[in-house]
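>>> Whatever this is, show me its structure:
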Amino acid sequence: MKQCREQAFLLRLVPYKDHDLIAHFLGQTSGLLGAVLYRARGGKEGFSYQPGDKLELDYLSQEGSDLVRVNSFSPLALIRPHDFTYPRFLCHSFLVDLVTRISVPGQASPGLFGLMERMGTWAWPPQEELRFVLWALDRIGQETGYPVDPKVCAQCGKATVKPGETEWVVRKETYELEEPGLVCALCLGHPGSWSGAEVKALALSQSEAFLDQKQPIPVPLMAQLCLKLSRRLLVALELAPKSLGLFERLLLG
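Below you'll find the predicted structure:
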């Protein structure tokens, strides 16, 4: 067996037998990790951490085994669930669920690990919870091979922005979000469901300043984008997270 130590985010806890838990972690170097935590339910020595907490794990791994044996763990950065707004709780649950389902054992993912770090440190201002989700969905799309480039039609390559403009001015065109990306109405042969305002908002959400709230986007517009991007990802990846129902109710108002 191999002795390992690494930083990891707790992703999921599942009750196992009478007193144990099965835990899933996102390791910084090992990707998705599974472990049985014995006698972790209840009692003075119960496991009290929450999905989203960052821990340092000492564990033993054995080649060919799906589970590692955790010897010890210590907290590095803990979330504060009692401070969550209800929308933040739904957003947090959905994103952690999504990261859990796309993480791969034995495969490090700096992008997903960085997303989890940012999720724990971002301020989550009230009424702006979807700002982080929109930013995160773009990163997850890039990580899983389903990025969306709002600057060009994915089929014909025609720019969505008018040439010669100093600011982002989208053409008077509609688009549809297909598997390869945004496709213009000319290529579709019919009007698309994406307006120019949505394309512009998506472009703004991909900027570095977006999480600093320097790019104002109305909350209803962010909700529309989150709904469309998340549905595309879930269909492409064939996923149906348990948290999806409540998350979509939040988006639909």
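>>> From here on, just use CA atoms for contacts and neighbour counts.
OK.
>>> ranges for the strands of the stretch 101-250 of the chain?
175-178, 181-184 (DSSP state E, counting those that start in this stretch).
>>> For the last one, give me every contacting residue.
Outside strand 181-184, the residues within contact range by CA atoms under 8 Å, 6 or more residues apart in numbering are 146-150, 152-156, 173-177, 192.
>>> One more, so I can put them side by side:
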Amino acid sequence: MKVVDSAALLVRSVPYGESDLVATFFTETEGRVGAVLRGARRSTKRFGGTLEPIHELVVRLEDRGRELCVLKEARIARPRQGIVSSLAAMEGAGRALRWVRHLCPNRTPEPRVWHGLRDLLDALDASREGAGVGVLLVTFGLRLLAETGYALDFERCARCGKLCPPGRPAFVDAASGGLVCMNCGGARRTMGGELRAIAARLSNPRSTGTDASELAAVTDAHASELLLIIEEAMAAHTDFAG
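Predicted structure coming up:
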């Protein structure tokens, strides 16, 4: 039997049987892991009210080689009360957690995704009244797609590799992996040159963060359009349904 001690985030919990819960955690060391919580519905004292999304947990899991581990202990290591007090931040955090649940494979460590998600939640926790939620989500979503093998290319045709000149509008098909040139059939959706440039910068994995000038360049309309493209890509490759 393997014992796992790890930082974790709760991404889902559902009732199981008469008194148990089945939880899905995204852990720092093991990636996405499912676990059964014995007696969690029968007694609120079982885990002391620690099993809430958004707050960073430390969990102890028993892995007996079955589909589900068994949760033995859990405690809150990093509360994020700033998120809890903002509806916009709560919705943004919940959206990011759903993305991770659908895109990250089971029991596969994803350290870059873990640190990116932690940074996103910390940024949402520190934001005033949920300011900047859209661009923070877009940045995380684009890089999550890249880390899980579904990167979107906003500079070249995803089919033939032809470079699209900077500043030009272009067709984009999220299911195909980004831009699609006219010679390759185009697509129903188009992106303006400014939006393409923003998307390319935000999806750049070499960038460690988003500075104030980057935030200022992304309007709510930009963020909304890019979030649609991101979630179209997720739906095309996984069971994510928005």
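>>> Give me the TM-score for this pair.
TM-score for the superposed chains, counting by TM-score structural alignment, normalised by the length of the second structure: 0.83, backed by 231 aligned residues with a CA RMSD of 2.5 Å.
>>> which one of the contacts of strand 181-184 of the first structure is nearest residue 237 of the first structure?
Of all these, residue 146 has the smallest distance to residue 237 of the first structure: 9.3 Å, by CA to CA.
>>> Tell me the helices and strands packed up against the lengthiest strand in the second structure.
Taking DSSP state E as the criterion, the second structure has its longest strand at strand 2-16. Strand 2-16 of the second structure is packed against strand 20-27, strand 56-63, helix 87-103, with contacts defined by 3 or more CA pairs under 8 Å, 6 or more residues apart in numbering; DSSP states H and E.
>>> Could you say which of the ones you listed is packed most deeply?
Mean neighbour count (mean count of other CA atoms under 10 Å) peaks for strand 20-27 among these, with a mean of 22.
>>> Now the terminal residues of stretch 117-136 of the second structure, how far apart.
10 Å (CA to CA, to the nearest Å).
>>> Distance from the chain centre to it, please.
Its chain's C-alpha centre and that of stretch 117-136 of the second structure lie 13 Å apart, by CA atoms, centre = their mean, to the nearest Å.
>>> can you check stretch 202-209 of the first structure too?
That offset, for stretch 202-209 of the first structure, works out to 16 Å (CA atoms, centre = their mean).
>>> which outside residues touch that stretch?
Counting by CA under 8 Å, 6+ apart, residues outside stretch 202-209 of the first structure touching it are 131, 134-135, 138, 149-151, 210, 215, 225.
>>> again, 10 Å this time
131-132, 134-136, 138-139, 148-151, 168, 196-199, 210-211, 213-217, 221-222, 225-226, 229 (CA atoms under 10 Å, 6 or more residues apart in numbering).
>>> where do the helices sit along the second structure?
81-84, 87-103, 111-126, 133-147, 193-202, 212-217, 220-237 (DSSP state H).
>>> To residue 8 of the second structure, which of those helices lies closest?
Here helix 111-126 is closest among the helices of the second structure (CA to CA), at 9.0 Å.
>>> The closest one vs strand 20-27, what angle?
Calculated by axes from the mean of the first three to the mean of the last three CA atoms, to 10 degrees, helix 111-126 of the second structure forms an angle of 100 degrees with strand 20-27.
>>> List the buried residues of helix 111-126 of the second structure.
113-114, 116-118, 120-126 (16 or more other CA atoms under 10 Å).
>>> Stretch 40-53 of the first structure too?
40-41, 47, 50-53.
>>> could you dump the residues you listed to a markdown table with distance to residue 188 of the first structure?
What follows is these, written out as a markdown table (distance: CA to CA, whole Å):
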| residue | distance to residue 188 of the first structure |
| --- | --- |
| 40 | 55 |
| 41 | 55 |
| 47 | 53 |
| 50 | 46 |
| 51 | 42 |
| 52 | 41 |
| 53 | 45 |
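>>> tell me the average deviation of the longest strand of the second structure from the first structure after fitting.
Compared with the first structure after fitting, strand 2-16 of the second structure deviates on average by 1.9 Å (mean CA distance after the TM-score superposition for the first structure).
>>> Can you tell me how far the residue of the second structure most remote from its centre is from residue 229 of the second structure?
Using CA atoms, centre = their mean, the residue of the second structure lying farthest from its centre is residue 183. It sits 33.4 Å away. Using CA to CA, we find residue 183 of the second structure at a distance of 22 Å from residue 229 of the second structure.
>>> circling back: and the longest strand of the second structure, which residues are buried?
Neighbour count says strand 2-16 of the second structure has 4-13, 16 buried, by 16+ other CA under 10 Å.
>>> would CSV of these with distance to residue 179 of the second structure be doable?
CSV is the format used below for those (distance: CA to CA, whole Å):
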residue, distance to residue 179 of the second structure
4, 42
5, 42
6, 39
7, 38
8, 36
9, 34
10, 35
11, 32
12, 34
13, 37
16, 44
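>>> Residue 62 of the second structure: which of those residues is nearest?
So of the buried residues of strand 2-16 of the second structure, ranked by how close each gets to residue 62 of the second structure (CA to CA), first place is residue 4, at 6.4 Å.
>>> which residue lines up with that closest one in the first structure?
Counting by TM-score structural alignment, residue 4 of the second structure lines up with residue 4 in the first structure.
>>> I'd assumed residue 58 was in contact with that match.
Yes - using CA atoms under 10 Å, residue 4 of the first structure makes contact with residue 58 at a distance of 5.8 Å.
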